[in-house]
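J.: Structure for the following, please:
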Amino acid sequence: MSRQTRNLLPFFLGIPMAAWVAWDLRGYGLPADSVLAVGLMAWACFSRAADLLISARTQTVHRCPDSRCSFSVRLSGVDAAESRRWQEVAHAHPHHRGV
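T.: Alright, predicted model coming up:
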């Protein structure tokens, strides 16, 4: 999947979901601007969720080797050298979170 397609897909996936939410709200007698606001909010939420799900397939995650530490780095679209550099950062970070 190309980067441009990966960027546009969440945008278009959110539209039918937001329209469905707005369509369901029309029967409650809400003002049109309220339905529009909720529809736009639903579009933003569904688009962001789709974006996170799509980008999760292409991400690399480097975590601290200490099982008690929650430090992690998420990378997308980097070469092997950059990924290795961030892996070293994750293994040698100075502050352990969650300890």
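J.: C-alpha from now on. contacts and neighbour counts both.
T.: OK.
J.: got the contact list for Ala92?
T.: Going by C-alpha atoms under 8 Å, 6 or more residues apart in numbering, Ala92 touches Cys64.
J.: hang on, Gln59 packs against Leu75?
T.: Yes: using C-alpha atoms under 8 Å, Gln59 is in contact with Leu75, at 5.4 Å.
J.: More neighbours: these two, which one.
T.: Leu75 (17 against 14; other C-alpha atoms under 10 Å).
J.: Contact partners for that one?
T.: Counted by C-alpha under 8 Å, 6+ apart, Leu75 has contacts 59-61, 83.
J.: ok, of those, which come out buried?
T.: Ser83 (16 or more other C-alpha atoms under 10 Å).
J.: so of the contacts of Leu75, which ones are in helices?
T.: Ser83 (DSSP state H).
J.: Redo the contacts of Leu75 as JSON lines? Include distance to Ala92.
T.: Converted to JSON lines, the contacts of Leu75 look like this (distance: C-alpha to C-alpha, whole Å):
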{"residue": "Gln59", "distance to Ala92": "21"}
{"residue": "Thr60", "distance to Ala92": "18"}
{"residue": "Val61", "distance to Ala92": "15"}
{"residue": "Ser83", "distance to Ala92": "14"}
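J.: one more to put side by side:
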Amino acid sequence: MTRTRKRLRHLALAIGTAAGAVVATDSGLRLAACGVPTSLITICALSVFATVNAVGGSVADALATTTYRCPSGCGFKVRLRSLDAGEHRRQQEVAASHPSHT
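T.: Below you'll find the predicted structure:
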């Protein structure tokens, strides 16, 4: 993984965490204004935070992943992360000659 991709991944994780905290706090404050018990506010805020944070993690993984597809368009894919150039080349060849084409 290149240095730029690592930085993008870390930035996406940080943004996801910050966005999760903001949305969870907002949800908690809105529920508190309606008179919802504290235990329910806590549960809802934590679940909202976890969901938004998980989406940020998915975005970070998507930014850090390289996908090789079968050149004939059959839908076969190889997804890679954190490999050197030689290993990337080998996986490109795997995608081009996967078992249904040999």
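J.: In strands, which of the contacts of Leu75 of the first structure fall?
T.: Among the contacts of Leu75 of the first structure, the members found in strands (DSSP state E) are 60-61.
J.: So which residues make contact with the helix ranked longest in the first structure?
T.: In the first structure, taking DSSP H as the definition, the longest helix is helix 32-56. For helix 32-56 of the first structure, contacts defined as C-alpha under 8 Å, 6+ apart pick out 6-7, 9-15, 17-19, 21-22, 25-26, 76.
J.: could you redo the last one with a cut-off of 6 Å?
T.: 10-11, 14-15, 18, 22 (C-alpha atoms under 6 Å, 6 or more residues apart in numbering).
J.: Mean distance between it and the second structure after superposition?
T.: Once fitted to the second structure, helix 32-56 of the first structure is off its aligned match by 1.7 Å on average (mean C-alpha distance after the TM-score superposition for the first structure).
J.: Between the contacts of Leu75 of the first structure, which sits nearest Phe71 of the first structure?
T.: Closest to Phe71 of the first structure out of these is Val61 (10.4 Å), distances taken as C-alpha to C-alpha.
J.: Quick one: map the closest one onto the second structure.
T.: For Val61 of the first structure, the aligned residue in the second structure is Thr67 (criterion: TM-score structural alignment).
J.: cool, and Val21 of the first structure?
T.: By TM-score structural alignment, Val21 of the first structure lines up with Ser27.
J.: mind listing what's buried in stretch 11-21 of the first structure?
T.: Buried residues in stretch 11-21 of the first structure (16+ other C-alpha under 10 Å): 11, 13-15, 17-19, 21.
J.: Measure how buried the aligned residue in the second structure for Asp79 of the first structure is and give me the count.
T.: Alignment note (TM-score structural alignment): Asp79 of the first structure maps to Asp84 of the second structure. When neighbours are defined as other C-alpha under 10 Å, Asp84 of the second structure has 10 of them.
J.: Quick check: Asp84 of the second structure vs Thr67 of the second structure, distance?
T.: Distance of Asp84 of the second structure to Thr67 of the second structure, given as C-alpha to C-alpha, to the nearest Å: 14 Å.
J.: what does Leu80 of the second structure give?
T.: 6 Å.
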